[in-house]
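[1] sequence unknown, structure follows:
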């Protein structure tokens, strides 16, 4: 195998994969063991946050601070107001971040880092409730916290047992357990989730509807007695690969570019043909209030490229799979 003009041997590959597998095995076992460490303290902490009138202030130092930031992001996106406060900055002016009704979560593997130890009495003086996420149940943090979530790990994945790896994975998982517990107890739904994620692909999957797409498309349609040329011109001009076939104000069928190809293969003389002769009956349809992601699922299930959209009984337009690709849904 050649990479950047350097040769890598089969032994090199196996060695690298062995390291990676060992790392994942150590971390996965530690995270799985958290299940055994969960106790009443976790439930009480969740219930306290649920009843809290303020925010959740999450703090830590070093790698724990980075994990704390991620937990804050997860809480905010799942309906629990949260803010990050670096423990070192807290004792140098940022303690004002914490408001009267806030609850504080401190992350620390050892529970004895100088910044955390300096912060603890200040939190007690201000009478803020404290939740500890720590791997040391005998630490200053654990002893002074109102609730303790045990994230003990036997060893780091680092062969020197120094670089925070397994411990930060455990902290991250515990933070997720907190956030999802709160989410479910609050009855936080996908529509609620969409309010916090209006941008990007995720947001679109949660809120973008067929109506939002068809309003930007042209609306191809011809009368059932239109000749083949009119049908082809309509499909070509509207650039959606399809046209609805109308009888009065009612859709009675469709003609797709595939129907046109099949017509050309079947007939030597097409001069007398009309839309009625080549249309497909009972086209697949969706309502305009259907989520775009559900429209995509229907297209994939039926192995087709377009759906006719209806607003009640009224033909509203066409949603094409290319629309969904352009929106980033697919």
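    Cool, the structure landed. Just so it is clear, the model here is predicted, and its values are computed rather than measured.

[2] going forward, measure contacts and count neighbours with C-alpha atoms only.
    Fine.

[3] So which residues of the stretch 101-250 of the chain form strands?
    103-108, 129-134, 147-150, 221-223, 242-247, 250-256 (DSSP state E, counting those that start in this stretch).

[4] which one of the ones you listed lies closest to residue 186?
    Of all the strands of the stretch 101-250 of the chain, strand 103-108 sits nearest to residue 186, with 17.5 Å by C-alpha to C-alpha.

[5] Check which helices and strands that closest one is in contact with.
    strand 56-60, helix 63-77, strand 129-134 (3 or more C-alpha pairs under 8 Å, 6 or more residues apart in numbering; DSSP states H and E).

[6] quick one: contacts of it?
    49, 52, 54-61, 64-65, 68, 98, 116, 128-135, 171 (C-alpha atoms under 8 Å, 6 or more residues apart in numbering).

[7] Now a PyMOL select for only the buried ones of those.
    With 16 or more other C-alpha atoms under 10 Å as the criterion, this PyMOL line picks the buried residues out of those:
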select buried, resi 49+54+55+56+57+58+59+60+61+64+65+68+98+116+128+129+130+131+132+133+134+135+171
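
[8] then this one, side by side with the first:
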């Protein structure tokens, strides 16, 4: 075991500093494995309590445990559980009014003896909320008061002084994740559900459905197969949202083909200007790639990337044209943005 002087002395070299950093990760990994092995049916009972909760989940803790609780509340909320962080010091000055009969209070405390947390318990009980504790010992004050106690056991800190919360908070956060994700599993939480709660950012866009971002109406250039190429482009001239594709459909709305600006350029490059007066149905790309309504935008972007195309029609299950995904609408959301 390191002495105090060894624990507080600065590393003598980069190699020594790297070895210390790796030792911290090793110690935290070992602590996490030990907590994993101690985990028992209490986490299942706690998850069922949260799953069956008819109110909200109020997450509390003091100091570093409180920060872990905030993260757990965020994970619960993002996976479909109404969860809110509550600072215990603020709670006893009025914020306990957020707690209602039927709620579940999820309390984090390494020692299980945190004064600010214990002070809440009589009122929580009087209100009628259930209590789940995540703590070191089931025999602690918090553990004994809880309806369900998830006891992690003794977790030695990775801090060489044995003081700074490190391995204990890592383990506590992992247990909070396990509880939240088990609840999500009980809810049969789907990627579509996840997208509903994550509409912004790259993750939200990746999980967005194609029909939520496709162009429709005047923003889609449409043609009948019997119209000539020249007629189509004259008719579609004028101010409108820029698009590099004309979609050809029949009188039932079924997608027949696509004719892109690149196709038009190739006619000129190959001196086939006479084909401008042929029906567009004869020079279009028939049976083009398409996305079906309900598909995730991330899947559509990967298809566009793999086939090096800039426009992707969107159809319903029967093949009727609904809209168009244009790569210019996805600027700032490249395929790499949709990767895990």
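    Alright, I've got the coordinates. Just so it is clear, the model here is predicted, and its values are computed rather than measured.

[9] returning to what we had before: save the helices and strands packed on strand 103-108 of the first structure as CSV, and put in distance to residue 256 of the first structure too.
    Output for these, formatted as CSV (distance: least, C-alpha to C-alpha, whole Å):
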stretch, distance to residue 256 of the first structure
strand 56-60, 55
helix 63-77, 43
strand 129-134, 60
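
[10] ok so, going back, between the strands of the stretch 101-250 of the first structure, which gets nearest to residue 183 of the first structure?
    Nearest to residue 183 of the first structure, of all those, is strand 103-108, at 17.1 Å by C-alpha to C-alpha.

[11] Report the inter-axis angle for that closest one versus strand 129-134.
    20 degrees (axes from the mean of the first three to the mean of the last three C-alpha atoms, to 10 degrees).

[12] Now strand 103-108 of the first structure on the second structure. Mean distance?
    Comparison of strand 103-108 of the first structure with the second structure after fitting gives an average deviation of 1.6 Å (mean C-alpha distance after the TM-score superposition for the first structure).

[13] which part of the second structure lines up with that strand?
    Mapping strand 103-108 of the first structure onto the second structure (TM-score structural alignment) gives residues 104-109.

[14] Check the gap between the residue of the second structure most remote from its centre and residue 230 of the second structure for me.
    Here the second structure reaches farthest from its C-alpha mean at residue 274, the gap being 52.5 Å by C-alpha atoms, centre = their mean. Counting by C-alpha to C-alpha, to the nearest Å, the separation of residue 274 of the second structure from residue 230 of the second structure is 10 Å.

[15] Residue 116 of the second structure too?
    According to C-alpha to C-alpha, residue 116 of the second structure stands 77 Å off from residue 230 of the second structure.

[16] Equivalent analysis for residue 112 of the second structure, please.
    Counting by C-alpha to C-alpha, the gap from residue 112 of the second structure to residue 230 of the second structure is 78 Å.

[17] Mind checking which of the two has more residues around it?
    Legend: neighbour count by other C-alpha atoms under 10 Å for residue 112 of the second structure and residue 230, higher for residue 112 (24 against 16).

[18] Was I right to think that one contacts residue 137?
    Yes: using C-alpha atoms under 8 Å, residue 112 of the second structure is in contact with residue 137, at 6.9 Å.

[19] Common neighbours of the two, please.
    residue 143.

[20] Of the helices and strands packed on strand 103-108 of the first structure, which is nearest residue 302 of the first structure?
    Ranking these by proximity to residue 302 of the first structure (C-alpha to C-alpha) places helix 63-77 first, at 34.4 Å.

[21] how about that closest one, aligned to which bit of the second structure?
    Matched against the second structure by TM-score structural alignment, helix 63-77 of the first structure falls on residues 64-78.

[22] mean deviation (superposed) between that stretch and the first structure, please.
    Mean for stretch 64-78 of the second structure is 1.5 Å (mean C-alpha distance after the TM-score superposition for the first structure).
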